[in-house]
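K.L.:
just to be clear, the model below is a prediction. Sequence and coordinates:
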Amino acid sequence: MPMLKTALIILFAILFFLSITALLLYRRQVRGLSEQLKDLEPGSNQRLTCSVRDRNILFLCRLVNTYIDSQQKLVLQAREAEEELKYTIASVSHDIRTPLTGASGYMQMAEKTEDPDKRKEYCRIVRGRLKDLEQLLDQLFLYTKLTSQEISLQMEPVSLFPLVCEVLTGFYGKFQEQNREPSLDFQEEAIQIQGDSSQLKRVLGNLVSNSLSYGLGTLFIVQKGNTLTFSNKVKDPGSIDPDQMFVRFYRGDPSRNASKSSHAGLGLSIARELTQAMGGKIEARLHEDILEIVLTFQGASR
């Protein structure tokens, strides 16, 4: 019995020593985690480390590191959003200032001239510049709604051929001004696609407008199956990056930066956002000096 009692005392002593040691280790680990958290800076890539190989402590450490990772992503997203906002403001302010500056200049000329014909012409130009500004603001508003997913679509079967003809009719005057013409080639004029008629019209209009602003020669519009291809020659193919054409404010062609242009580089971005929202796809290809923009629709039927 005395030996058993001695053995129990030794065992309890060892257990007490191990418990105190574990407690001290836990305490030191908690203090270490606290110090690491205190020294952790916002946006830092540093993560917590554990010296105690205890399951609960390791689990706690992983949870804290997961939370730090999520906060790091939020910090990076906030920085990206801030940079994007600065870029947007810079781009938009330039595009808004251009037609306003032009309109202001012609208004001053109209006020000074005594020639009624010149005054009438200056006023016509001012109205045109203000119309450009209105279109720009409409594009910005639509793009904002698209990127924030605030636009609702009325999906239904849409006859593609009559819609393309209607859009081209609206650009008849501009084709005449440039001594250009479109060429239509539909394999199936009765084809229908799934989409929102009004938004499809906007997509098609943006593609035609892009060709009129930056293309040369005939605008070829070819339908094959569930695809619709717009193609035309371009002035400087070396300055165009097809992979970047649908990026907001992209202006690869130097002529797009000319002060006479009222475009904000949003037309193709809006076309992409609307096409994707309707379940379709849009892509650009460059073959020597021929630019092709291909629309792929969903739900094509004959």
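P.N.:
Right, received. Where do you want to start? Values in this document were obtained by computation on a predicted structure and should not be read as measured data. Residues are numbered from 1 along each chain as shown.
K.L.:
from here on, contacts and neighbour counts on C-alpha atoms
P.N.:
OK.
K.L.:
after the strand or helix carrying Met107, next one along is what?
P.N.:
Following DSSP states H and E, one finds Met107 within helix 55-112. Moving toward the C-terminus from helix 55-112, the first helix or strand encountered (DSSP H and E) is helix 116-147.
K.L.:
which other helices and strands does the lengthiest strand in the chain contact?
P.N.:
In the chain, with assignment by DSSP state E, the single longest strand is strand 215-224. In terms of contacts (3 or more C-alpha pairs under 8 Å, 6 or more residues apart in numbering; DSSP states H and E), strand 215-224 is packed against strand 182-186, strand 227-234.
K.L.:
against that first model, consider the following:
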Amino acid sequence: MGINWRKYSHSVITKVIGFMLAILCFTSASSIFLNIELVHNADVSIAFEDGYYNGKDYLSDSSEVIESLRRIGNYKSEEHILNGGTLIEDRILNEEEDLFREFRYNSKSYNFNLSDEENYTKFKEVYAEKILQIRTNLIKEELNNYKATIQRLEKHQAQGLIYYAKNDETEFTNTPNKAEDYFRSFPSYMIFDGYKQEVFPQEVKENSQYNWITSNINQLGQKEVMYIAFTAEYLNPRIAEWKENKLFVTNSLYQMAGFLLVLAIAFIYLVLVIGRKPLKDHEVYLNSIDRIYNDLNIGMCVLLIASWVGAINILDHLKIYYLIFPITLLITTLVVILVLSLVKHLKNRSLIKHTLTFKIFYRLFRFINDIYNSGRVGVKVVLIVIGYPIIVAITFFMFPITIGVAAWLTLKKVKEFEAIKEGVKQVKEGDVHYTINVAGGGEFAKLASDINSITDGLYKAVENETKSERLKSELITNVSHDIRTPLTSIITYVDLLKHEKDQTKVEGYLEIIDQKSQRLKVLTENLFEAAKASSGTIAVNFETIDLVSLITQGLGELDDRIQERKLEFKTNYPRDKVYIKADGKLLWRAIENLLSNIFKYALEGSRVYIEIIDSGTGVTLIIKNISAYELNISSDELMERFKRGDESRSSQGSGLGLSIAKSLIEIQKGSFNIEIDGDLFKAIIQLNSFN
């Protein structure tokens, strides 16, 4: 059944039928649309209008009447215009400025050596007649506009329009009855008196284009009055015409919708089956038309569409509408054939490759790329030596420009070489900060970039060496201080014990010696643990751990220390358990180091925030607290061994906690970072989630 259906749907006859349906439906839909727009001069939007008063026709006529009455109010009378009463000085000045620009660019009398004021004086002498003519021309223009406005009003009056307008002391009307109630007696009216606006019927205000009227009314003065009435004689033929147009447009749109639906089905069918044969599933078959390059194909489609638009305009101008269908049918047939050819190339994945532009640029690129990939500057120089005379010969009529361009390019390359030479000299003399600035992507630019990379590496090496020496010095100083302090105390009190006879003091001395020895023991163990962690010799036993449970249990065990420091822990965990892949003992040791750091350095009575974020691919643990000491140190320096937040080193910390925590997290394939913002200390641990 499937094979028979495919054989039928992919047959030549079925394709021809689909093709004919597509072009006929498109041609019919286009002809109907053009028939609406050109032959009947109808607006398609009329099909969606609820009534004549809600449509564009009523508002267009009303707006034209209001605009005409408003203009007449400004013109007042023909005598007023002839006396220049409607002229605005700014308009006269603008016309005069236009003449001055014409004088500047076209007149030989304009002198660039003189000032604008002097030239303007000269302009008034040369263009005296034209300047005098400005006022006359503007008055003629205003008079023509006034007469045209009167004619438009007379046309509406002959069809049944009644109006009354008053502007200052001037009245314009075609009825002796000026009462508002008289105008309200008609089927449709508009009354505007200052800020008062009364329109009937009310659905006029519901029209989406009502702003056409209000935009003109808003220009009326507070004392201006305008009454307009539309008689039944005026409205009835317009309403009948509106109903006839609406019926015609609505039926035409239904016909267009039917044709477009069939067109869509036929075109989709053609897109699916074009280039395929009944018993071949994947291969796309091309014909002689498909040999046309796709960019030329697209250009031909654009040209055909432009020709169709031009032909329709000519036919509309000549009023020869019966030729629209055959011309549209012919051009649609050609365009559909070309478009289906593009569809076949799209299926064949050759839409871009089968273009004349692609082939030209591809071959040019291959040629240039082959020369560039030769990798030898000598070859490029030879090509320049050979190519330049050829270019000069071809452009012999402009050889001075060609020689000038060559000289400029040569000078530019020489300057680039000198810049590189100077840069190498500066670096050789020890200026590792020197940067060679050579723009572009040529050989010299690449050489300069390579030299800059060498100087950057040299600068970083010197900087790292300096930093390393500084850290070594600080490390020795800090270790010496931290070890010497308890050791000195032990030696001092041992010496006191040798000569002390009072048993009470002896016990006190022994207690101090015990405290200092324990301090020395902790310091030694931390130092050993830090060395072991950084060397990576600690065995790691990866297992699945619930991070939430680990932290909750740990905080419970440390509750005494939390209460002692009066710290308030705020936690933000996901609702579900968060499983990670890590070593439980090593992970807790790292977290415990951070918590110990908080107990030692956090501001007493402050809050500590612990947040766990599960992103799916990894888990982030964030611990934040407020330091009791001023953190006037960078996060990088704080990570160094024997560095403390209190520079006075008066606390009991060893300065190894963060370094040990970082090493322990890293050997578990995680990352450890800290951030400092004022007195806010923030530790960020990122671990691998359990998949």
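P.N.:
Looks like it came in fine. These numbers were taken from a predicted model, which means no experiment stands behind them.
K.L.:
can you give me the TM-score here?
P.N.:
Overall, the chain-to-chain superposition scores 0.62 on the TM-score scale (TM-score structural alignment, normalised by the length of structure 1); 227 aligned residues with a C-alpha RMSD of 3.4 Å.
K.L.:
if we can go back for a sec, let me know which of the helices and strands packed on strand 215-224 of structure 1 is tucked in deepest.
P.N.:
Comparing those on average neighbours per residue, with mean count of other C-alpha atoms under 10 Å, the densest one is strand 227-234 at a mean of 20.
K.L.:
and Ala582 of structure 2, how many neighbours does it have?
P.N.:
Other residues within reach of Ala582 of structure 2 by the criterion other C-alpha atoms under 10 Å amount to 25.
K.L.:
so it versus Leu547 of structure 2, what's the distance?
P.N.:
Distance from Ala582 of structure 2 to Leu547 of structure 2, counting by C-alpha to C-alpha, to the nearest Å: 10 Å.
K.L.:
for Leu458 of structure 2, same thing?
P.N.:
44 Å.
K.L.:
more neighbours, those two?
P.N.:
Residue environment comparison for Leu458 of structure 2 versus Leu547 gives the larger neighbour count to Leu547, 23 against 15, counting by other C-alpha under 10 Å.
K.L.:
ok, now which ones touch the alignment partner in structure 1 of that one?
P.N.:
If you follow Leu547 of structure 2 across to structure 1 using TM-score structural alignment, you land on Leu160. Residues in contact with Leu160 of structure 1 (C-alpha atoms under 8 Å, 6 or more residues apart in numbering) are 189-193.
K.L.:
run the residues you listed past structure 2 and keep the common ones.
P.N.:
For the contacts of Leu160 of structure 1, the contacts that persist in structure 2 are 190-193, with contact defined as both residues aligned by TM-score structural alignment, their matches' C-alpha atoms under 8 Å.
K.L.:
of these, buried ones?
P.N.:
Among the kept ones among the contacts of Leu160 of structure 1, those that count as buried by neighbour count (16 or more other C-alpha atoms under 10 Å) are 191-193.
K.L.:
ok, so of those residues, who is nearest Ala103 of structure 1?
P.N.:
When those are compared for distance to Ala103 of structure 1 (C-alpha to C-alpha), Ile193 comes out closest, at 42.0 Å.
K.L.:
how much space separates that closest one from Ser159 of structure 1?
P.N.:
From Ile193 of structure 1 over to Ser159 of structure 1 the distance is 7 Å, taken as C-alpha to C-alpha.
K.L.:
need the contact list for Thr149 of structure 2.
P.N.:
68, 71-72 are the contacts of Thr149 of structure 2 under C-alpha under 8 Å, 6+ apart.
K.L.:
which SSE is it in?
P.N.:
Secondary structure from DSSP H and E places Thr149 of structure 2 in helix 128-158.
K.L.:
in structure 1, what residues pair with that helix?
P.N.:
Per TM-score structural alignment, helix 128-158 of structure 2 has no counterpart in structure 1.
K.L.:
which residue ranges form the strands in the stretch 201-302 of structure 1?
P.N.:
Counting by DSSP state E, counting those that start in this stretch, the stretch 201-302 of structure 1 has these strands, from start to end: 215-224, 227-234, 281-287, 290-296.
K.L.:
can you list contacts of the second one?
P.N.:
Outside of strand 227-234 of structure 1, the residues that reach it under the criterion C-alpha under 8 Å, 6+ apart are 207, 211, 214-223, 289-297.
K.L.:
stretch 88-101 of structure 1 too?
P.N.:
By C-alpha under 8 Å, 6+ apart, the residues outside stretch 88-101 of structure 1 that reach it are 129-130, 132-133, 136, 249, 259, 262-264.
K.L.:
please produce a ChimeraX select command covering the buried subset of those.
P.N.:
Selecting just the buried residues from the contacts of stretch 88-101 of structure 1 in ChimeraX takes one command, with 16+ other C-alpha under 10 Å as the test:
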select :129,130,132,133,136,249,262,263,264
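K.L.:
can you list the contacts of stretch 88-101 of structure 1 in TSV and add distance to Lys201 of structure 1?
P.N.:
Written out in TSV, the entries for the contacts of stretch 88-101 of structure 1 read as follows (distance: C-alpha to C-alpha, whole Å):
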residue	distance to Lys201 of structure 1
Arg129	24
Leu130	23
Asp132	19
Leu133	21
Leu136	18
Phe249	21
Ser259	28
Ser262	21
His263	18
Ala264	19
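K.L.:
and of the contacts of stretch 88-101 of structure 1, the nearest to Cys61 of structure 1?
P.N.:
Distance to Cys61 of structure 1 across these (C-alpha to C-alpha) is lowest for Phe249, with 44.0 Å.
K.L.:
now which residue in structure 2 aligns to that closest one?
P.N.:
Superposed on structure 2 with TM-score structural alignment, Phe249 of structure 1 falls opposite Phe642.
K.L.:
could you point out which element follows the helix or strand containing Pro326 of structure 2?
P.N.:
Under the criterion of DSSP H and E, Pro326 of structure 2 resides in helix 324-347. Next in sequence after helix 324-347 of structure 2, counting helices and strands by DSSP H and E, comes helix 356-372.
K.L.:
now do that following helix: which range of structure 1 does it align onto?
P.N.:
By TM-score structural alignment, helix 356-372 of structure 2 lines up with nothing in structure 1.
K.L.:
helices of the stretch 151-300 of structure 1, start to end?
P.N.:
Ranges of helices in the stretch 151-300 of structure 1, per DSSP state H, counting those that start in this stretch, are 160-170, 172-177, 197-214, 267-277.
K.L.:
ranking those helices by burial, who's on top?
P.N.:
Highest mean neighbour count among the helices of the stretch 151-300 of structure 1 (mean count of other C-alpha under 10 Å): helix 267-277, with a mean of 22.
K.L.:
check which helices and strands that helix sits against.
P.N.:
Using 3+ C-alpha pairs under 8 Å, 6+ apart: helix 267-277 of structure 1 touches helix 116-147, helix 197-214, strand 281-287.
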